[in-house]
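Asks: I would like the atomic coordinates for the input below:
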Amino acid sequence: MTLLRKLHFVPLAAALAASACVPPPMAPVPPPQDNPGLVSAADPRAAEAGAQILRLGGSATDAAIATMLALTVVEPQSSGIGGGGFLVTGTAAGQVETIDGRETAPAAAGPQWFYKDGKPLTFPDVIPGGRSVGVPGNLRLAALAHNKHGKLAWRTLFQPAIRLARDGFAITPRMFASLGYATRTAAFDPAGRALFYGADGKPLPAGTLVKNPALAATFEMIAARGADAFYTGTNAETIAAKVGTAPFNPAPMTTADIAAYKAIERPPVCAPYRQYRVCGMGPPSSGATTVYAILKQLERFDMKALGPSNAVSWHLIAESQRLAYADRDQYLADSDFVSVPVTGLIDAAYLAARSKLISDSATMPTALPGTPPGATLAFAQAPQQEEHGTTHFVAVDSWGDAASYTSTVESAFGSGVMVGGYYLNNELTDFNIVPDKDGKPTANRVEAGKRPRSSMAPTLIYGPNGSLRLAIGAAGGATIPAQVAKAIIGVLDWNLSARDAIALPVLFAPGGDTVYVEQGTTLEAMITALQQLGHDKVVARPASFKANAIERIGGKWRGAADPRSEGAAVAP
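Replies: Predicted coordinates for the structure are as follows:
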């Protein structure tokens, strides 16, 4: 675990005192001091922002919001207030709630939203510009969560992010790499080019201090006036205008679309795995049902005895993924538009029947979707494109409450359209570009006001005694459920620390007959063994993974950040 207790930041109290327009925080109820909380995020400066809020007596939800805001500044390639997310919160007593802050399609959207001259556009061509932008959800999510679980004043949560944007932050090696491969979106908008590129058109080198005064001003406005300042008035008018007049893929989005956005409390998806209780985010996320199916279908196998060094373990994981992803591609979509059989997809008897399709010595010729209780096969099966613009972060507080939050702008730097110092998402590309298949509509087709299917899987796991054991999530598009399930198996079945479980190589078997293994790892060395078990198409590919977690061991919190990333865990 990378644990940072003190970084070189201006103390928050000093920042508050220096800002005459920002009053000091409300005095919260003092937390217990015997078990300080923790924050884990993909950037240490964002984790420190959350830890500062914990030091002031903030809740895990307060800390998660501050972390999300800071990531808007220091990790704009992955998430921010121009995107959306899912939040899973849990109390020390095990009460779990979830909030859906997924972006929505504008009222003008329809099934052929990504068509031109009667033909579908290619996936790369629909990303930049206005047509891919959904109405952002992160700030409505944050406001709803803060109203329910916040302990500090709303404006206090913005101060670390305001300071980072105003005073400057250094470009990291990972961000520099993103600026290089994602120039089409990062430099799409003149404001983005001015921030992150030099006069020669090349990305500013790693270590360059960047100041974003426009974003600092946006934050100050929202801190003072609340989330309505984002969804109405000048900010909303600017979003609608820039989406509608984008130099590439302009599309109709109105201020009414933006003002109408609502974050939604959804029922959590909770079910048992061995002696544990696994809780996650339901539709429009496919995360919870897919993660749980992967786990539950493996429950009859002795994963502990097999261990992480055995090719049979990874063969079983691959087979379980193939079944889980087949169901995901068939059934998961926005449950406000499509009947999603969530209860059936996590039904113990159904998953036991699916598990019987898995052999420890052979490979299924084809992994087909099943028919869970309550399901209809009215829709065609359709997979989802991968993305590279997501981040996950977790926070726990002194009261033992937890927040697991996955946030995204979809592709790196989203659509490339920038408003007020932040990038707008390209989340609508998470819909199926082609709305039907084999003469049947797909569940995840574009519709007005609909939220695209997501792979994000913020997860909380409670132990046999009812206390929180693990809070976890990941980034990496469709690989997210595979990453999260693998890490959970590592912690619960293989008795690894959360960090070591996250560091395990990733195997990804998304429903078809191809198995992808992480290049340069022990899994690549197992390709022959996997082929002998029947996996004919095993492909090694470079890693593009990023996970964060907090676990409870011996009555203490321990943070974990993916060693492939620049992430860190920070204590208050």
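Asks: hey, let's count contacts and neighbours off CA atoms from now on
Replies: OK.
Asks: Quick check, central residue of the protein?
Replies: Centroid-nearest residue in the chain, with Cα atoms, centre = their mean: residue 406, separated by 3.0 Å.
Asks: and the gap between it and residue 205?
Replies: As for residue 406, its distance to residue 205 is 28 Å (criterion: Cα to Cα, to the nearest Å).
Asks: Same check on residue 511?
Replies: For residue 511, the distance to residue 205 (Cα to Cα) stands at 40 Å.
Asks: same deal with residue 8?
Replies: 21 Å.
Asks: between these two, who's got more neighbours?
Replies: residue 205 (18 against 7; other Cα atoms under 10 Å).
Asks: Which residue comes closest to the more buried one once chain neighbours are left out?
Replies: residue 176 (6.5 Å; Cα to Cα, 6 or more residues apart in numbering).
Asks: and what of residue 325?
Replies: In space, residue 325 is closest to residue 511, 5.0 Å off (Cα to Cα, 6+ apart).
Asks: Isn't the residue nearest to residue 205 up against residue 208?
Replies: No - checked against Cα atoms under 8 Å, the pair residue 176 and residue 208 is beyond contact range at 9.8 Å.
Asks: The residue nearest to residue 325 reaches residue 320, doesn't it?
Replies: No - applying Cα under 8 Å as the test, residue 511 and residue 320 come out as separate, 9.3 Å apart.
Asks: So the two - more neighbours on which side?
Replies: residue 320 (27 against 24).
Asks: Before we compare anything, build this one as well:
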Amino acid sequence: MTPDNIFSRQRLARAIAFSTCAGMTLWLSGVAVAQDGFHYSAPAVAPESGSGYEEKPGWTTSTFAVAAANPLATDAGYQVLKAGGSAIDAAIAVQMVLTLVEPQSSGIGGGAFLMLFDGDQVHAYDGREKAPMGAGEDLFLDQEGNPLDFTAAVESGRAVGVPGTIKMLEAAHQAYGKLAWKDLFEPAITLATEGFPVSPRLYQSLVSTPSLAEDAIARHYYFDDAGNPLAAGTVLKNPALAEILTRISEEGSAAFYQGDIAEDLVARVQGHESPGSMTLDDLSSYEAVERDALCTPWREYKVCGFPPPSSGHLTMMQTLGIMAALPEVEVPVHDGVPTVDWLHPFLEASRLAFADRGRYIGDPDFVEAPGGDWNTMLAPDYLASRAALVSEQSMGSGGAKPGNPGEVQTAWASQPNQPEHGTSHISIIDADGQAIAMTTTIEQAFGSRIMANGGSELAGGYLLNNEMTDFSFTAQDEQGNPIANRVEPGKRPRSSMSPTLVFDNASGDLVASLGSPGGAAIIHYTGEAMDAMLHWGLSPQEALNLPHAVTLGDKVYLEEGRFPQSTINDLEGLGHDVETQELVSGLQALRVTEEGIQGGADPRREGIVMGD
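Replies: All right, here's what the predicted structure looks like:
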């Protein structure tokens, strides 16, 4: 497809330069709105240079906006919105491009949670992966009954859950799409066919994941003949993925969940040296679920997030709700850094919220909510009782215990902490006022490190998730009490993804869309950004620029190089065990204001915001 063909009927051309990562200028040019439907124009992209942190300018648009983790993906969503597409139309185009250009984080081989505001109601679409019916409580135990090494579990066929992203997006599009399903795949198919430059982040991910080269398809595609990762700026084509996406665009989700593409996926899982049990029946029987969104009053807002199997909304709103029950912090931020006066209660509230998370939250088809309603965990009286446990000194490692938000039929055991990684976030507001917040994942970098290609002889393909390692490796505690998030056939693993839509409590008007990748730290990243943006009065970009602080109940991790030593000393003086390390979020945020839509993209990643 050439530019002349794209613009043969009606041409609307534009050229915008965005400075994102150091040394990168992205020239996005040409979106065509044709009388016979949407047509995509591939932008010309100058190679990016790598950077761990680069200030972003922040953006303001008047009518619509899209924020995503890669400029090519953002541009695809922009072109769809420019052509009159809806927020879900744009999200589909963005996700398909991310499958190609950010394969380490999300893709059609994984799952996603989608919050969608249709202008009147909020919908929660669950595309979370499911355990194959052959998976049991011993999935990640060795012959002696001991948990497997985590990396060994990740890099295996048994780590692969039944993917849900395609089915979920199809269901949402059938309800709220405006453009043809087939057209929304054109950006990714075009880029996969004509090529795209390997970004610095993709290159660094390849360098950091040498085990990916043990997969024959991935080694042939992502590494040169000497076994070195393809350098940033290398133009990479993915004809196998183009073939698969073309099939899905023409035949719908059935092309992925049945037939030769499904057969190849199952063969890759079952044929691994550490095989999984996934079958064709597991794939063909997968269904996306529309759940009731959890909408929680918070200050002057109503915050709508995803219910279980996500722990994100419950844990984030417990944290912020506990803080709201404590005395107001007069100076939450100073010189662009959260103050100890804010950090200490935030960390202590997080400890308490994560203690409840580890005890109660799991797939609602298998795990009953305390008191029969997940909102018991967010009841004002319960949060006030939890806030009363926060003192001037830290509870320290292991000091926070689960509370009793409501009666439960089963005496659940607390799940030990396990690593969580990966993921990407998309926020979109369209010209009609519809909005989405979608967090999408294959879990670790490059998922299970297994690449599928639909049985094609062409180069490339897509990565399979390792979402099964989000389950607890052990099924019970030493007393024999079951863990809510244990492996069971057909169950969806607990997630931390926190796609969030915020509304004004009085008017009901949409206020914001936001979310982040980052494993369990998603909860901290999103909660901090929302508090800063809507309570402290920072712009979306200012909120996303803030340094991070995280605890899962034990150590406190501060973003390396971003906090003054005095802050570290003061936290340690309050009893926190502090360690600094890289904390790579990938926040995207859009806020509706009287001046227009303000947008922010995380300076730790390659994303940008676009709109008109």
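Asks: So the residue nearest to the centre of the first structure lies in a helix, does it not?
Replies: No - when DSSP: H, G, I helix; E, B strand; the rest coil is applied, residue 406 of the first structure is found to be strand, with no helix at that position.
Asks: That one contacts residue 456, correct?
Replies: Yes - when contacts are counted by Cα under 8 Å, residue 406 of the first structure is listed as touching residue 456 (6.4 Å).
Asks: any common contacting residues for those two?
Replies: 86, 473-475 (Cα atoms under 8 Å, 6 or more residues apart in numbering).
Asks: want to throw those residues into CSV with secondary structure and distance to residue 438 of the first structure?
Replies: Below are those laid out as CSV (DSSP: H, G, I helix; E, B strand; the rest coil; distance: Cα to Cα, whole Å):
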residue, secondary structure, distance to residue 438 of the first structure
86, strand, 32
473, strand, 35
474, strand, 33
475, strand, 31
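Asks: what's the counterpart of residue 148 of the first structure in the second structure?
Replies: Per TM-score structural alignment, the equivalent position to residue 148 of the first structure in the second structure is residue 175.
Asks: host element of its match?
Replies: Secondary structure assignment for residue 175 of the second structure, by DSSP states H and E: helix 165-176.
Asks: Mean distance between the next helix-or-strand element following that helix and the first structure after superposition?
Replies: Using DSSP H and E, the next helix or strand after helix 165-176 of the second structure towards the C-terminus is helix 186-194. Its matched residues in the first structure lie on average 0.9 Å from helix 186-194 of the second structure after superposition (mean Cα distance after the TM-score superposition for the first structure).
Asks: Could you tell me how far helix 186-194 of the second structure lies from the centre of the chain?
Replies: From the chain centre to the centre of helix 186-194 of the second structure is a distance of 23 Å (Cα atoms, centre = their mean, to the nearest Å).
Asks: related to what we said a few turns ago, the residue nearest to residue 325 of the first structure corresponds to which position in the second structure?
Replies: Using TM-score structural alignment, the partner of residue 511 of the first structure in the second structure is residue 553.
Asks: ditto for residue 254 of the first structure
Replies: Looks like residue 254 of the first structure aligns to residue 279 there (TM-score structural alignment).
Asks: Over to residue 440 of the first structure?
Replies: For residue 440 of the first structure, the residue aligned by TM-score structural alignment is residue 481.
Asks: list the contacts for its match?
Replies: Residue 481 of the second structure neighbours (Cα under 8 Å, 6+ apart): 411-413.
Asks: Closest one to residue 507 of the second structure out of the residues you listed, please.
Replies: residue 412 (40.2 Å; Cα to Cα).
Asks: remind me, longest helix of the second structure?
Replies: Ranked by number of residues, the top helix in the second structure under DSSP state H is helix 340-360.
Asks: Just tell me the aligned range of it in the first structure.
Replies: Using TM-score structural alignment, helix 340-360 of the second structure pairs with 311-331 in the first structure.
Asks: Distance from the matching stretch to the middle of the chain?
Replies: Relative to the centre of its chain, stretch 311-331 of the first structure is centred 21 Å away, using Cα atoms, centre = their mean.
Asks: same question, stretch 214-234 of the second structure
Replies: Per Cα atoms, centre = their mean, the displacement of stretch 214-234 of the second structure from the mean C-alpha position of its chain is 26 Å.
Asks: Map residue 427 of the first structure across to the second structure for me.
Replies: When the second structure is aligned by TM-score structural alignment, the residue opposite residue 427 of the first structure is residue 467.
Asks: Am I right that that match is in contact with residue 160?
Replies: Yes - between residue 467 of the second structure and residue 160 there is a contact at 6.1 Å, judged by Cα under 8 Å.
Asks: can you pull the contacts of the residue mapped onto residue 429 of the second structure from the first structure?
Replies: Correspondence of residue 429 of the second structure to the first structure, assessed by TM-score structural alignment: residue 396. For residue 396 of the first structure, the contact set (Cα under 8 Å, 6+ apart) comprises 37-39, 59-60, 402-403, 550.
Asks: Give me the nearest residue to residue 396 of the first structure, chain neighbours excluded.
Replies: In this structure, residue 396 of the first structure finds its nearest non-sequential neighbour in residue 402, 4.3 Å apart by Cα to Cα, 6+ apart.
Asks: just to confirm, which helix or strand has whatever residue of the second structure lines up with residue 502 of the first structure in it?
Replies: Under the alignment by TM-score structural alignment, residue 502 of the first structure pairs with residue 544 in the second structure. Under the criterion of DSSP H and E, residue 544 of the second structure resides in helix 540-545.
Asks: how much does that helix stray from the first structure?
Replies: Taken against the first structure, helix 540-545 of the second structure registers an average deviation of 1.2 Å after superposition, with mean Cα distance after the TM-score superposition for the first structure.
Asks: what packs against that helix?
Replies: On a contact count with 3 or more Cα pairs under 8 Å, 6 or more residues apart in numbering; DSSP states H and E, helix 540-545 of the second structure meets helix 522-534, strand 588-593, strand 596-601.
Asks: would a markdown table of the ones you listed with mean neighbour count and distance to residue 565 of the second structure be doable?
Replies: Converted to a markdown table, those look like this (neighbours: other Cα atoms under 10 Å; distance: least, Cα to Cα, whole Å):
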| stretch | mean neighbour count | distance to residue 565 of the second structure |
| --- | --- | --- |
| helix 522-534 | 24 | 21 |
| strand 588-593 | 26 | 29 |
| strand 596-601 | 25 | 27 |
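Asks: With that, I have no additional questions.
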